[in-house]
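[1] when you get a sec, could you give me coordinates for this:
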Amino acid sequence: MWNEFKAFAMRGNIVDLAIGVVIGGAFGKIVTSLVNDIIMPLVGLLLGGLDFSGLSFTFGDAVVKYGSFIQTIVNFLIISFSIFIVIRTLNGLRRKKEAEEEAAEEAVDAQEELLKEIRDLLKQQAKSPE
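    Below is the predicted model of the structure:
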């Protein structure tokens, strides 16, 4: 049973997923710092010193911290947008590479066509008496 679990855990997909989770967690911390330490102070400055994280109201004995919720929404939007930009950039690079490969294939095809024409002309010259 241990060997079976070990084989399962070491399959490529599981390891790739684990790496993705670790990198995603680190990226999330970077974006959270960006939001908390850079963007939100600027937003607060634009809104007259308003700090979302401290916003709350009391409802009976419960304290509803809606500012923290707003902060989480802003974090989500920035993380989502950042991931969108990264994926968009990667897709653009991939399309560019595919276009370059296709152009290279067309160039090879043109060379092959030219070589075939030369071959055919040489055959014709060899057959026809001068």
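
[2] okay, CA-based contacts and neighbour counts for the rest of this
    Will do.

[3] can you get me a residue count around F69?
    By other Cα atoms under 10 Å, the residues close to F69 number 15.

[4] swap in the one 4 residues further on?
    I73 is surrounded by 12 other residues when neighbours are defined as other Cα under 10 Å.

[5] let's compare: structure for the following, please.
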Amino acid sequence: MIQEFRDFIAKGNVMDMAVGIIVGAAFTTIVTSLVGDLINPFIALFTGGIDFTGWFYAMNGETYASLTAAQDAGAPVFAIGNFIMAVINFLIVAFVVFLLVKAVNRIKSSAQTPVEKKPEEPSGPSELDILIEIRDTLKAR
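    The predicted model follows:
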């Protein structure tokens, strides 16, 4: 059983998966920062700073100043605003990842496309020219 486990771990697929998970985790922080720090401020600028996280309904019928106050009071809260913001953030992140993957694929395909080289023209007479010259010389004798 230990040998099977060693063989399993030694396979390239497991190592590739581990590297993918580590790089994916690092990539997640980059995308999260891109969306939260660079894209969301522009969206807030165009929407007038609307923050949906304040939209909630306390299911016990009482009124609270904020979602945090309702949660701190232990009230059952239907936080529709948090859900809306999660959906909006998901759509933004998905679009950013789409753009990044599209850019990486474009770079990858341009790197894999072989550059066609023009055939070099011979610097002197071609082989055919030399053979014709020899033939003409032999005919002249």
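
[6] TM value for the aligned chains?
    The TM-score (TM-score structural alignment, normalised by the length of the first structure) is 0.67; 122 aligned residues with a Cα RMSD of 3.0 Å.

[7] may I ask which helix or strand encompasses E4 of the second structure?
    Assigned by DSSP states H and E, E4 of the second structure belongs to helix 2-10.

[8] what comes into contact with that helix?
    V14, M15 (Cα atoms under 8 Å, 6 or more residues apart in numbering).

[9] that one vs the first structure, average distance?
    Its matched residues in the first structure lie on average 2.2 Å from helix 2-10 of the second structure after superposition (mean Cα distance after the TM-score superposition for the first structure).

[10] what about the aligned partner of G67 of the first structure in the second structure, neighbour count?
    Using TM-score structural alignment, the partner of G67 of the first structure in the second structure is G81. Counted with other Cα under 10 Å, the neighbours of G81 of the second structure add up to 17.

[11] those helices in the first structure, which residues are they?
    Ranges of helices within the first structure are 2-9, 12-34, 40-46, 66-127, based on DSSP state H.

[12] between those, which gets nearest to S56 of the first structure?
    The minimum distance between S56 of the first structure and these falls on helix 66-127, with 5.5 Å, by Cα to Cα.

[13] so what secondary structure elements neighbour the closest one?
    helix 12-34 (3 or more Cα pairs under 8 Å, 6 or more residues apart in numbering; DSSP states H and E).
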